[in-house]
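In: here you go, sequence then predicted model.
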Amino acid sequence: KFELQSLMEGPDETAIAASLESVCAAIDKVIEDAHSLTFELSNPVLYEVGLNAAVESWLGQHIGKESRLKYEVVSEPRPMKPDVEISVVLFGVIRELLSNVIKHADASMLEVNIQKVDETILVSIEDDGAGFELSKAGLPVKESGGFGLFHVRERVEYLGGRIEIESRPGEGTHIRISVPVQQSTSR
């Protein structure tokens, strides 16, 4: 924006060319970021193979081979494909929680368990990391500085599900999520 404003201030052709080049580079970066975000939000593996494979694929892309964080995804052998909206929202929730482990937990082990029991999807995410003070985890953005678990909890509840969190500083974290396989028609 500043580059474009400077173009309006003077007729210097050299400055105009430099500013336009800078603006084009910024636009290219925005396009690249939008493509990346679109892929993140709409992972093709989720639609093609299912939730289990999408989580495993995402972890493989975001935990480097040199990382000390080792992970295991335990899930049913057959692909799990709940309603599309449930898949997309639940994948976003899981991705957010896994990002928190990668960025903040300083964990060496992470286990993700995804199962279908009757008409419910059960997700368990457990790490041996730093843990955290539960009383500070669900605060609104203004108080905690980020969306954190407040936003995650809202998305799980939107799906008609529940989330339980156990954590203590220095003792790791265990999160359990349960959501229905199909959307309720009452929403």
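Out: In hand now; what should we look at?
In: C-alpha from now on. contacts and neighbour counts both.
Out: Fine.
In: mind checking the longest helix of this structure?
Out: In the chain, taking DSSP state H as the definition, the longest helix is helix 13-41.
In: check which residues of the helix or strand just after it are buried.
Out: Downstream of helix 13-41, the next assigned helix or strand under DSSP states H and E is helix 44-48. Going by neighbour count (16 or more other C-alpha atoms under 10 Å), the buried part of helix 44-48 is 45, 46.
In: repeat for stretch 131-141
Out: Buried residues in stretch 131-141, counted by 16+ other C-alpha under 10 Å: 131, 132, 137, 138, 139.
In: which two in these are spaced the farthest apart?
Out: Farthest-apart pair in those is 131 and 139; separation 16.3 Å (C-alpha to C-alpha).
In: now residue 3: how far from residue 34?
Out: Going from residue 3 to residue 34 by C-alpha to C-alpha, to the nearest Å gives 21 Å.
In: so which of the two has more stuff around it?
Out: residue 3 (15 against 12; other C-alpha atoms under 10 Å).
In: hang on, the more buried one packs against residue 21?
Out: No - contact criterion C-alpha atoms under 8 Å: residue 3 and residue 21 do not qualify, at 9.6 Å.
In: regarding the nearest residue to residue 138 once chain neighbours are set aside, what is its secondary structure?
Out: Nearest residue to residue 138, sequence neighbours excluded (C-alpha to C-alpha, 6 or more residues apart in numbering): residue 150, at 4.4 Å. For residue 150, the secondary-structure state derived from DSSP: H, G, I helix; E, B strand; the rest coil is helix.
In: mind listing what residue 150 touches?
Out: With contact taken as C-alpha atoms under 8 Å, 6 or more residues apart in numbering, residue 150 is in contact with 137, 138, 139, 140.
In: a markdown table for those residues, including secondary structure?
Out: Formatted as a markdown table, the contacts of residue 150 follow (three-state DSSP):
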| residue | secondary structure |
| --- | --- |
| 137 | helix |
| 138 | coil |
| 139 | coil |
| 140 | coil |
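In: try this one side by side with the last:
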Amino acid sequence: MTELYQRELLQSQIEIQNHTLQQIAQELHDNIGQLLTVAVMRLNTLEDEVQELESQRSVQQTRELLRTVISDVRALSKTLDYDTVQRFGLLPSLTLELERIQHTGRIQAQLITSGETYSLGDQAETVLLRMAQESINNVLKHASASNLTVSVLYKPDCFVLTIADDGKGFNVGEATARTLDQAGAGLNNLHRRTRLLGGACRVDSNFGEGTRIEIQLPRNQMI
């Protein structure tokens, strides 16, 4: 399979993924968000109808929980929407993603930026965001981590994205050896997409020592 063919295939995958995620984002924002808002309105009415103090408190707590869910759904719909990345760029999209995760209270998440920012192009930044989201999702699902740090470094000649956690770690060699049809083959996808962007991906992890993923791209990447 030639590199040109692989690049064309990646671009096709990006277009399909963006279209699918945009539909999901629209569904979350328009339909799910609207239904949750209606539920809050009904709870407002119910609060006026119940007399017991304990019942009123329960209604209030449920209403606040739903408002939190509404906020999270709106934030999620934005990070899934390709137009958000295209309009605001990679950094604001990563910021929104980490704020959403931080808001859940499951893990301490922070974004560290260094250097003078520049654009890598809409397609490359979209691919980078999806890779970051996939890596972050793996941290949340598997790492049992307390802290997550995403670092973005803008060098004059290259761009470096790092996702690091203090979780339980894993065997990198074993994970890399998995075929694409096996569960947990995401590392191969990270390496493949990074190569097609003209860059390099390094994954360091040991049991009990957390995981560090570093994606480095030349500033003038080719996609």
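Out: Thanks, I have it. For clarity, every value in this text was computed on a predicted model and none was experimentally measured.
In: from residue 103 of structure 1, how far out is the residue lying closest to residue 124 of structure 1 once chain neighbours are set aside?
Out: Spatial nearest neighbour of residue 124 of structure 1, excluding adjacent residues (C-alpha to C-alpha, 6+ apart): residue 176 at 4.5 Å. Applying C-alpha to C-alpha, the value for residue 176 of structure 1 to residue 103 of structure 1 is 20 Å.
In: which residue ranges of structure 2 form helices?
Out: Using DSSP H, the helices of structure 2 run over 3-27, 33-49, 53-80, 82-88, 90-104, 122-138, 172-176, 186-196.
In: redo the ones you listed as a markdown table? Include distance to residue 207 of structure 2.
Out: Formatted as a markdown table, those follow (distance: least, C-alpha to C-alpha, whole Å):
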| stretch | distance to residue 207 of structure 2 |
| --- | --- |
| helix 3-27 | 32 |
| helix 33-49 | 40 |
| helix 53-80 | 31 |
| helix 82-88 | 35 |
| helix 90-104 | 24 |
| helix 122-138 | 15 |
| helix 172-176 | 10 |
| helix 186-196 | 17 |
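In: which among those is found nearest to residue 161 of structure 2?
Out: With C-alpha to C-alpha, the closest approach to residue 161 of structure 2 among those belongs to helix 122-138: 8.3 Å.
In: where in structure 1 does that closest one fall?
Out: Following TM-score structural alignment, the partner segment of helix 122-138 of structure 2 in structure 1 covers residues 84-100.
In: list of residues touching the matching stretch?
Out: 41-42, 46, 51, 54-55, 58-59, 81, 152, 155-156, 159, 181-183.
In: quick one: which of those has the most company?
Out: Neighbour tally across these (other C-alpha under 10 Å): the maximum, 25 neighbours, falls on residue 51.
In: which non-adjacent residue is nearest the counterpart of that residue in structure 2?
Out: Residue mapping for residue 51 of structure 1 onto structure 2 gives residue 90, with TM-score structural alignment as the criterion. Leaving out its chain neighbours, the residue that sits closest to residue 90 of structure 2 by C-alpha to C-alpha, 6+ apart is residue 125, at 5.7 Å.
In: tell me, how many residues neighbour residue 56 of structure 2?
Out: 17.
In: and residue 170 of structure 1, by the same measure?
Out: Residue neighbour count, defined by other C-alpha under 10 Å, stands at 13 for residue 170 of structure 1.
In: do the same with residue 88 of structure 2
Out: Neighbour count for residue 88 of structure 2, taken as other C-alpha under 10 Å: 10.
In: likewise for residue 4 of structure 1?
Out: There are 13 residues near residue 4 of structure 1, going by other C-alpha under 10 Å.
In: ok, now the one 5 residues further on?
Out: Other residues within reach of residue 9 of structure 1 by the criterion other C-alpha under 10 Å amount to 8.
In: please tell me how far the residue nearest the centre of structure 2 sits from residue 41 of structure 2.
Out: With distances taken as C-alpha atoms, centre = their mean, structure 2 has residue 133 as the residue nearest its mean C-alpha position (2.5 Å). Residue 133 of structure 2 sits 33 Å away from residue 41 of structure 2, taking C-alpha to C-alpha as the criterion.
In: check residue 66 of structure 2 too.
Out: On the measure of C-alpha to C-alpha, residue 66 of structure 2 and residue 41 of structure 2 end up 11 Å apart.
In: just want to know which of the two has more residues nearby.
Out: Between residue 66 of structure 2 and residue 41, counted using other C-alpha under 10 Å, residue 66 has the larger neighbour count: 17 against 13.
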